[in-house]
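Q: sequence below, structure please.
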Amino acid sequence: MPNAPIRTVEGRAYPWGAENVDTDLIIPAHWLKTTRRTGLGRGVFEAVRADPDNVFDDPRYSGAPILIAGENFGCGSSREHAAWALAEFGVRAVIAPSFSDIFSGNAFKNGILTVELPQQAVDRLVAVAREHPIAIDLETRTVTTPFQDRFDFELDPFRRHCLMEGLDEIGLTLAKDTAISNFETRVATQRPWIAVETGHESTSLESPGRT
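A: Down below sits the predicted model:
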């Protein structure tokens, strides 16, 4: 399923702020037996949600599209299931001072925006998010609050483009469909010896001088 385009993400946010959250905490290993992406949202932060007072089951933040975390979010193993689970849980963006490179890449591929901000800005957002919504604008690369807070963030231009257009690897390839088709047609004309029909051998592939 293609990723949904992201221009803005706004609403309530989970004011968590926890540091060094690894992928095993995001989605425990016993949830990884499935070969499907669906159903993983039920296992998100299972250990944290064992506490009845956890932030993820607090009705004030139910369905929040934004998660605010501490530094080094997504460390640990490279499991893409962590991004799948967060996406199914409804998280469209994660704000933190830093992310694991692998998690950040997996999040991007699955249409989740990762926003890096200084710790001071994250602390302010955690405080605001306890009672008020926040907004992320990908067009202007800013995070704002109802109290005129405005925090700018950097984002790779290619990733920004893909997120705003809802493009994953397949979508990027399909966007070049005309160019790919034109290339294949040109190759079939200019180098017919490599344009072999599926399931058929061509004598043009035989060695020179062979009859």
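
Q: C-alpha from now on. contacts and neighbour counts both.
A: Noted.

Q: how much space separates Pro146 from Val115?
A: Between Pro146 and Val115 the computed distance is 19 Å (C-alpha to C-alpha, to the nearest Å).

Q: which stretches in this structure count as helices?
A: Counting by DSSP state H, one finds helices in the chain at the ranges 23-26, 46-49, 81-89, 101-109, 119-129, 157-165, 169-174, 177-190.

Q: give me the helices and strands touching the first one, please.
A: Packing contacts for helix 23-26, counted by 3 or more C-alpha pairs under 8 Å, 6 or more residues apart in numbering; DSSP states H and E, involve helix 46-49, helix 81-89.

Q: another one to check against the first:
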Amino acid sequence: MEPISTITGKAVVLPVENIDTDQIIPARFLKVTDKSGLAAGLFEAWRYLPDGAPNPDFPLNRPEAAGATILISGRNFGCGSSREHAPWALQDYGFRAVIAPSFADIFRSNALKIGLLPVTIEQAIYDELVAMYANDPQMALSIDLAAQTVTLPDGRQVNFPIDAFSKYCLLHGVDQLGFLLNQAEAITAYEASHPQPVKTTG
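A: Here you go, the predicted model:
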């Protein structure tokens, strides 16, 4: 996992609430065991028309959305099942962060584990971003993980929450296993200073 410090890039707005994991990546795409190729199924029911042609009205298909790395969406993003393929598909598509007023807990956890940054903002800020994007579809944002801030197009900075452990892992580019492996020396020293009692028989 690559370390995350600052994410600066073009944003795209998908102004829909309660987007569930089946809408993010339909169940028929869950046969794979890694992220490779999952981008093809991202929002598949919305991105394509019944004849398989791209839906020109879907936000991600519009020319101005090309190259977007930050997705802005409505509250309760990622609800539904616990499938980890949902954040995998978003990341495989090229998104590095998702900004929303709220996230489903399991989606948030799965996203953090793979380095896809879920950024929670107030509803009022979300509404402003939707309006800003309508006026400027080339809108870019900057997310500073260390400072836990999002810099808006008008220069304002808003804070977002993240737990200390997830923040550490993202900043250092390690997952939970990697974090434990980095503590191997300290764990060994602790075990050496706390010998286990010898069991006796009889």
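
Q: what's the match for Asp127 of the second structure in the first structure?
A: When the two structures are superposed using TM-score structural alignment, Asp127 of the second structure falls opposite Asp123 in the first structure.

Q: how deep is that match tucked in, by neighbour count?
A: Around Asp123 of the first structure there are 20 other residues, counting by other C-alpha atoms under 10 Å.

Q: neighbour count: Pro146 and Val115 of the first structure, which is higher?
A: For Pro146 of the first structure and Val115, the more surrounded residue by other C-alpha under 10 Å is Val115, and the numbers stand at 23 against 11.

Q: ok, the residue nearest to the spatial centre of the second structure to Gly94 of the second structure distance?
A: The centre of the second structure sits closest to Leu116, judged by C-alpha atoms, centre = their mean, with a distance of 3.3 Å. Distance of Leu116 of the second structure to Gly94 of the second structure, given as C-alpha to C-alpha: 10 Å.

Q: now do Thr21 of the second structure
A: Using C-alpha to C-alpha, we find Thr21 of the second structure at a distance of 17 Å from Gly94 of the second structure.

Q: quick one, which of those two is more surrounded?
A: Thr21 (24 against 14).

Q: tell me which of the helices and strands packed on helix 23-26 of the first structure sits most buried.
A: Comparing these by mean neighbour count (mean count of other C-alpha atoms under 10 Å), helix 81-89 comes out on top with a mean of 24.

Q: show me what that one is packed against.
A: For helix 81-89 of the first structure, the helices and strands in contact under the criterion 3+ C-alpha pairs under 8 Å, 6+ apart are helix 23-26, helix 101-109.

Q: just tell me the aligned range of it in the second structure.
A: The aligned range for helix 81-89 of the first structure in the second structure is 85-93, by TM-score structural alignment.

Q: average offset of that stretch relative to the first structure?
A: Average distance between stretch 85-93 of the second structure and its aligned residues in the first structure, after superposition and using mean C-alpha distance after the TM-score superposition for the first structure, equals 0.9 Å.

Q: contacts for that stretch next, please.
A: 21, 24-25, 30, 34-42, 78, 107, 110-111, 114, 116 (C-alpha atoms under 8 Å, 6 or more residues apart in numbering).
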